[in-house]
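Undergrad: What would the 3D arrangement of this be:
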Amino acid sequence: MTVSHSAHWGVFRAEWEGERLRVTPHPDDPDPSPVLQNVPDAVRHPARVARPAVRRGWWEHGPGPSDRRGHEEFIEVGWDEVLDRLAGELRRVHTDHGPTAVYGGSYGWASAGRFHHAQSQIHRFLSMAGGYTQSVNTYSGGAAEVLIPHVLGPFDAVTRSVVTWDQIAAHTDTVLAFGGMALKNSQIAPGGMSRHVERSAMAAASARGTRFVLVSPLRPDLPAAVSPQWLAPEPGTDAALMIGLAHTLLVEDLHDRDFLRDHCDGWEAFREYLVSGDGRSGDHRRSRGRDADWAAEICGIPADEIRSLARRLAAGRTVITVAQSLQRAEHGEQPVWAALALAAMLGQIGLPGGGFCYGLGSLAHYGRVRTAVPVPTLARRPNPVRSFIPVARVADMLLDPGGSYAYNGSDLTYPDIRLVYWCGGNPFHHHQDLSRLRRALARVDTFVVHESVWTATARHADVVLPATTTLEREDIGAGGTDALVVAMKPVAPPYESARDDHAIFAELAARLGFAERFTEGRTPREWLVHLWERTEKALANKGFPAPTFEEFWAAGEVTLPTGPDDGGMLATLRDGGRLTTESGRVQIGSAVIASFGYDDCPGHPAWIPPSDPPSARHPLWLVSNQPATRLHSQLDFGATSAAGKVDGREVMRIHPADAAARGIEDGAVVRLVNDRGACLAAARVTDEIRGGVVQLPTGAWYTPAADDDPTCVHGNPNVLTRDVGSSRLAQGCTGQLTTVQVEAYVGVPPAVQAHRPPRIRQAE
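TA: The predicted model follows:
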């Protein structure tokens, strides 16, 4: 029997062929993702969590801080026993310390299904349980998510459907892609994606004559088929390059004075910054200002190339894109803001295929038109507690209860967390400085995780509750910028004693006295019917065919109507509309941000040198970007992910000159090291990377060499990255860049056993 299903990397058909699950992409997908072939291994892999498991010390001695997390064996116990104990622990923490002492950790990538969405389920449960400390923003876009509402408008409205792939294919003359538009990233979408159109749209634009300019230390960040011009600046210097381009537009009178006057605010402050000195010479206000020569000294791109590029940008329809990777770094707000200022100077914001587009190519749901009706989603319950942190500051919070920090103009205080409850997501993948995270988690009383597999997060928990995968339950796959809605039917029964997150929370809610409020008396199937009704009514109200749930479920999929490709809020701005910013205009400068007094994020775009540049001890930049063979760390054991490794170890890319200077040969095991930690990887020597830079993707499951040696033998770069905020404005993740030394590994490298379960015994 063949069933339809939806995953973050595409819609697919699944059927069993004997003991092997066969997965094929949706027939209408022109460019399906190879990551789909990780799916078959998810059903019965030895890494699956089979039964509830509890860390021995927590089970035998009760809750409390412990440095044994991640080192101690687990005891398998029955569902009733563990849920009774866990409900009692939730009561204790609420009674003794209040709801702010509970931190609800989650992320949105656990499932493309809209009901069994881990983030929605845990927030619903903890809100009803009395409240909790929650997180805001994401690891992917934390700096931009705070900045963009100040300078352009609501983040979601800015990032989706403003500049579309169809517009680029039809109208754009030049695509200036800072950080690139790598197809490995645009294969992924939160609600699934039935048609991957990025490759064909870029090919169509290129065939029409569009020029693609890639600004990245990594050549593969744009498809070779579109023959991009490759500029490889020093990592982290994109804002300086943008400022040098802006200066050329200004002094050569290539900027759009009318657009700046009519639709922008704060231009004069930025203009003064461009023409003033930079403090490098004795004359603080040298006559040249921050020109192309100034930028060339910083970023390493010749000044003549910078000037030539600026003239090209002004000669036709240009769109400037900024990949999410640029803002996942120290001062990550600045390249986003500087790119917006550069686009404003060109005067094409709001024109089809022109202006500014944050994140295009970073995710599959960017650059598309929205559905004309809402898709089925589980509404989020309001949290009765106002306590929150920026998501990337979790280790700070656990290590410094009562400590103060700045965020978006406010001075806030970290709560004293006693219980961490994680459902969906893997912080030992997406957080930085993992040794520091281990120390932070050792301070809490209880760490609870719902997991389907034995990730490093599960191994560091006190209570691990086995969760079903998306393949083992019914759901609705849908995303607001994909027209196809999928009836996600189970491919396999639940693994061993695994339960879905909703069922686990419903059992806990019963023990805590609010089961009826949590379930609203509905079974999971009845919830799906309830969620579909909203979409069905919206279709009927707009005069479209409106299938019932039964009709939708029998058909297996429904195609929703889509809205217009009209440029959204930025096109409206050109017609006299107002934005939601402080002035109602594009904020090239912001008086509000300036009023915060942050020297690491002033009131206009600026170049701010990094605090952790290459040094004699750590001479190489490490780019820690998203992998091509999996989504983050998900299904790291799958066939596609495994095929991308060498002897089970993650691959690090290095320039031939840097490899030769260190005696490193292609395929050899290397050690990456800095003051925070070390990891092993397999070397790939290639000229598709800038000299002085190495690249190691995220997502290899953290696997320390031994209890007393935290070196990751698998190749997780987050043992090396810095756990600091992007700035006091956003406190975003800075995991994209750090500095390291790389050396050839001497001796026999340890075997990688990342995907084996920990030590587990039965309860006595």
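Undergrad: switch to C-alpha atoms for all contacts and neighbour counts from now on
TA: Noted.
Undergrad: Hmm, residue 167 and residue 352 touching each other?
TA: Yes - with contacts counted by Cα atoms under 8 Å, residue 352 reaches residue 167, the gap being 5.6 Å.
Undergrad: Identify the residues contacting stretch 383-394?
TA: Here stretch 383-394 makes contact (Cα atoms under 8 Å, 6 or more residues apart in numbering) with 99-100, 123, 126-128, 130-139, 142, 397, 414-415, 431, 724-725, 730-733.
Undergrad: Now do the strands in the stretch 301-450 of the chain.
TA: Under the criterion DSSP state E, counting those that start in this stretch, the stretch 301-450 of the chain contains strands at 318-322, 355-358, 388-390, 404-407, 410-413, 419-423, 446-451.
Undergrad: CSV for these, including mean neighbour count and distance to residue 8?
TA: Below are the strands of the stretch 301-450 of the chain laid out as CSV (neighbours: other Cα atoms under 10 Å; distance: least, Cα to Cα, whole Å):
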stretch, mean neighbour count, distance to residue 8
strand 318-322, 26, 22
strand 355-358, 28, 20
strand 388-390, 20, 24
strand 404-407, 16, 31
strand 410-413, 14, 35
strand 419-423, 24, 17
strand 446-451, 26, 18
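Undergrad: so can I have CSV of these showing distance to residue 292?
TA: Output for the strands of the stretch 301-450 of the chain, formatted as CSV (distance: least, Cα to Cα, whole Å):
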stretch, distance to residue 292
strand 318-322, 18
strand 355-358, 21
strand 388-390, 36
strand 404-407, 33
strand 410-413, 37
strand 419-423, 48
strand 446-451, 51
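Undergrad: right, so of the ones you listed, which gets closest to residue 664?
TA: Nearest to residue 664 among the strands of the stretch 301-450 of the chain is strand 318-322 (33.4 Å), distances taken as Cα to Cα.
Undergrad: secondary structure class for the most centrally placed residue in the chain?
TA: Geometric centre of the chain, nearest residue: residue 140, 2.8 Å, by Cα atoms, centre = their mean. Using DSSP: H, G, I helix; E, B strand; the rest coil, the structure places residue 140 in coil.
Undergrad: To compare against the first, here's the next sequence to fold:
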Amino acid sequence: MIRRVPHCSHWGTYTILVEDGRIVGVEPFADDPAPSPIIHSVTEWAKPDRRVLRPMIREGWLRSRGSKDGAERGNERFVAVPWDEALEMVASEIGRVAAAHGNASIFAGSYGWTSCGRVHHASTLLKRMLNLVGGYTGHVDTYSIAAGPVILRHTLGDDRACGGQANTLDNIAAHSETLVVFGAMSPRTAQSEAGGIGAHHLEGYLRQIADRGVRVVHVSPLRDDLPEWLNAEWWPIRPNTDAALMLGLAGEIVAQGRHDAGFLARCTSGSDEFLAYLRGDRDGLRKDAAWASGVTGLPIQAIGALAARLVQTRSMLTVSWALQRAHHGEQPFWAALGLAAAIGQIGLPGGGVGYGYGSLGGVGSPFAVGKSPGMSQGVKAIDSFIPVARISDMLLNPGESFTYQGETRSYPDVRLVYWAGGNPFHHHQDLNRLARAWQRPETIIVQDPMWTATARRADIVLPASTSIERNDLAGNKRSDVIAAMHKAIEPLGQSRSDFDIFNALSERMGVGAAFNEGRDEMGWVRHLYDESRAYALRAHGFLMPTFDSFWERGHAAVPVQRDHVYLAAFRDDPDRNRLETESGRIVLGSRTLAQLGHADCPPHPAWLSPAEWLGDAGPDELHLISHQPRGRLHSQLESGSASLADRRGGREQLRLNPGDAQARGIQDGDTVRLWNARGACLATALVSADTAPGVAVLPTGAWFTPTDDGTEISGNPNVLTLDIPSSAFSQGCAAHTCLIRVAPHARDNRDPTRTYQDELAEMLSEPEETS
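TA: Coordinates of the predicted model:
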């Protein structure tokens, strides 16, 4: 008999079909108009091939605990130990490092797309436990988006505009006449949502936009960053030059006297400085269509005509998160705000600017206004953090100073890293540099269901169960439902839930009662749901079903805000509805940034040449874009059917423009080598006219598989990406600022998957007996 099990993951809500303890199918959520095919890959979690099945300890660490000899991480054999012994080692190491070096020497990395469940959220639970025993060093912001929210907090007072609370897409679909998409607005990236999602609405809104005949201008090096049926005008811009186009458009509008001077005077501060920059008062460079064309490679006439249309029609600007993952990544977000302010339609239906539409599934959809369920990290015990993408800097340069949002701080001397629910050897930049930095800590603990590249480079590995092996609930501020996550199968091997692991560690360290508050797994699931239900009724008069009804049905609707216009109240009365900025207005000229004097983040929106870009490239160099794949989320479910469908020869596919491929003697399907000074990897060539000349595209998420000669053979772009901050102000990730060379590679019969599995098998093999 088939048992139907409600569940939810980052790719949506669905039903798992279970027979005799085995998963036999997955059915999409009935209310989802565009379910992701990735949900069918969750059956991979039930396979033992890559699962951590027992607590494991690295042999060399057992011999020399407390030393700094981490050179053999990733090479040495692991030894299985009982759970009690492993937990005692972990608790002992936390206590030892805290006593000897202070709690700031414990780094709770745990960044990554762990389970979308709100109870078994590994990062939250780790930090909850560590806060109860004196604290830890954590991180701020995310790899996905750091430079963007930092500059928006300064210029708009908060980062709601890039977190899903700019104009909602139903409002844009109903009112916009011109839509300029900088970057992507793609169902490919909208498949996923942090904390889970009920229904995928982006495609429906885009079809409404198409049906209304809205003029859509698509500014991106990749034609398929928008669906083909939207019939958008494709502007194949040079990567990292979007800020120059935005400034050139604004400069054209200002030069013609068509800017909204009243809006600038009433609703912004520092606009005189911004306008002076556009005129070229200081640098002698007038920012206009001709100037922008020289930087971006786009036609002068088209830029001038678009500038005129933007003030003639109700116009909406959308900016992808990807644009700010670059050197000077603050500037496209700020320049878009400056352009929208010059147009003067911020706060009007269908007008203004918004960020991140399509970057996650819920961004732009009607957003939840209730209380999202979630465990608390508790009170932060110490004030110690790093910007999220500065891990290698922290490990390599303890005591060195860094700046963040105007503060100057110093990197802690980290002796213990505890990583739960994440894989930095997928998402961090310049992985060879990270590998060197990773040798420095005395102890590295990884808690994960899978033998990721990070787990292989740990000292202690704790086997966590996946979401399908425990009970939980999903929900977040961008989802219109809370979803039940029923346990579908028994945990594989000796794996335990994240809650059970951290609860056991808390008990060993004397803080068990404070950690669990007297609740077990289902006690917390019920408690978090009931909190959300009570808030919805109290704050919005919205009656959600009882917990028992919700749990049986599998989902419950939450109150949402539809047809939202961002900054409408501020536009109506900026004095009464002041923003939390230095002036209470939209900041276009910043006193704070002027005082800080960061050369890489000036006090007004500006175009700054990136460290690596096509305007300064060698004749054989290409600009590498490393975007989200279609068939998985980052490195999760890399071996699933949806992911494998986009690979050839066991490797990721590198997209090249036909002209670039021909110039290098590359044919579609060839094995190619990508390299720069930071590293090299292999991929399979995919020749595509949907890729702009001078641009190469390699998706993220391949499982890091370096060989003895240093070549990464599975196609992980982060062996090539540049590990520098976007600026001294935000310290964000700059992965999309990257030049590479590409050439055909002699046929290479090494299978990345088999190589990875063979190496893993060797690390897990029992030591040979000696006579």
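Undergrad: Now do the contacts for the residue nearest to the centre of structure 1.
TA: By Cα under 8 Å, 6+ apart, the contact set of residue 140 of structure 1 is 324, 325, 328, 733.
Undergrad: do the same with residue 514 of structure 2
TA: Applying Cα under 8 Å, 6+ apart to residue 514 of structure 2 gives the contacts residue 132.
Undergrad: quick one: it is in a helix?
TA: Yes - assessed with three-state DSSP, residue 514 of structure 2 lies in a helix.
Undergrad: and the residue nearest to the centre of structure 1, what pairs with it in structure 2?
TA: Taking TM-score structural alignment, the alignment pairs residue 140 of structure 1 with residue 144 from structure 2.
Undergrad: so how far is residue 630 of structure 1 from the residue nearest to the centre of structure 1?
TA: With distances taken as Cα to Cα, to the nearest Å, residue 140 of structure 1 is found 16 Å from residue 630 of structure 1.
Undergrad: Let me see the ranges of the helices in the stretch 51-200 of structure 2.
TA: Along the stretch 51-200 of structure 2, counting by DSSP state H, counting those that start in this stretch, helices occupy 59-63, 83-101, 122-132, 147-155, 169-175.
Undergrad: Please apply the same query to the stretch 351-500 of structure 1.
TA: Assigned by DSSP H, counting those that start in this stretch, the stretch 351-500 of structure 1 shows helices spanning 394-399, 427-430, 434-441, 456-459.
Undergrad: Tell me which of the ones you listed lies nearest to residue 198 of structure 1.
TA: The closest of those to residue 198 of structure 1 is helix 427-430. By Cα to Cα, the value is 25.7 Å.
Undergrad: about what we covered before: quick one: the match of residue 140 of structure 1 from residue 434 of structure 2, how far?
TA: Distance of residue 144 of structure 2 to residue 434 of structure 2, computed by Cα to Cα: 18 Å.
Undergrad: Hmm, residue 713 of structure 1 is touching residue 704, no?
TA: Yes - contact criterion Cα under 8 Å: residue 713 of structure 1 and residue 704 qualify, at 6.2 Å.
Undergrad: and these two? which has more neighbours close in?
TA: Legend: neighbour count by other Cα atoms under 10 Å for residue 713 of structure 1 and residue 704, higher for residue 713 (27 against 23).
Undergrad: host element of the closest residue to that one other than its chain neighbours?
TA: Using Cα to Cα, 6 or more residues apart in numbering and skipping the chain neighbours, the partner closest in space to residue 713 of structure 1 is residue 680 (4.9 Å). For residue 680 of structure 1, the host element (DSSP states H and E) is strand 678-685.
Undergrad: Mind reading off the mean deviation between that strand and structure 2?
TA: Relative to the matching residues in structure 2, strand 678-685 of structure 1 has an average distance of 0.3 Å after the fit, by mean Cα distance after the TM-score superposition for structure 1.
Undergrad: Measure how buried the nearest residue to residue 677 of structure 2 once chain neighbours are set aside is and give me the count.
TA: If the residues on either side of it in the chain are set aside, residue 677 of structure 2 comes closest to residue 720, at 7.9 Å by Cα to Cα, 6+ apart. By other Cα under 10 Å, the residues close to residue 720 of structure 2 number 25.
Undergrad: again, but for the one 5 residues further on
TA: A total of 23 residues lie near residue 725 of structure 2 under the criterion other Cα under 10 Å.
Undergrad: unless I'm mixing things up, it is touching residue 736, no?
TA: No - the criterion here is Cα under 8 Å, and residue 725 of structure 2 misses it with residue 736 at 11.6 Å.
Undergrad: Quickly list what's touching both of those two.
TA: residue 327.
Undergrad: I'd like to know how far the aligned partner of residue 434 of structure 1 in structure 2 sits from residue 137 of structure 2.
TA: Matched by TM-score structural alignment, residue 434 of structure 1 corresponds to residue 431 in structure 2. Computed with Cα to Cα, the distance linking residue 431 of structure 2 and residue 137 of structure 2 is 22 Å.
Undergrad: ditto for residue 116 of structure 2
TA: 23 Å.
Undergrad: what's around residue 121 of structure 2, how many residues?
TA: Count around residue 121 of structure 2 with other Cα under 10 Å applied: 23.
Undergrad: can you pull the contacts of the counterpart of it in structure 1?
TA: Counting by TM-score structural alignment, residue 121 of structure 2 lines up with residue 117 in structure 1. Contact analysis of residue 117 of structure 1 by Cα under 8 Å, 6+ apart lists 108, 110, 111.
Undergrad: ok, now residue 500 of structure 1?
TA: By Cα under 8 Å, 6+ apart, the residues touching residue 500 of structure 1 are 116, 467, 468, 469, 473.
Undergrad: Check residue 425 of structure 1 too.
TA: Contact criterion Cα under 8 Å, 6+ apart gives 106, 107, 108, 109, 110 as the residues in contact with residue 425 of structure 1.
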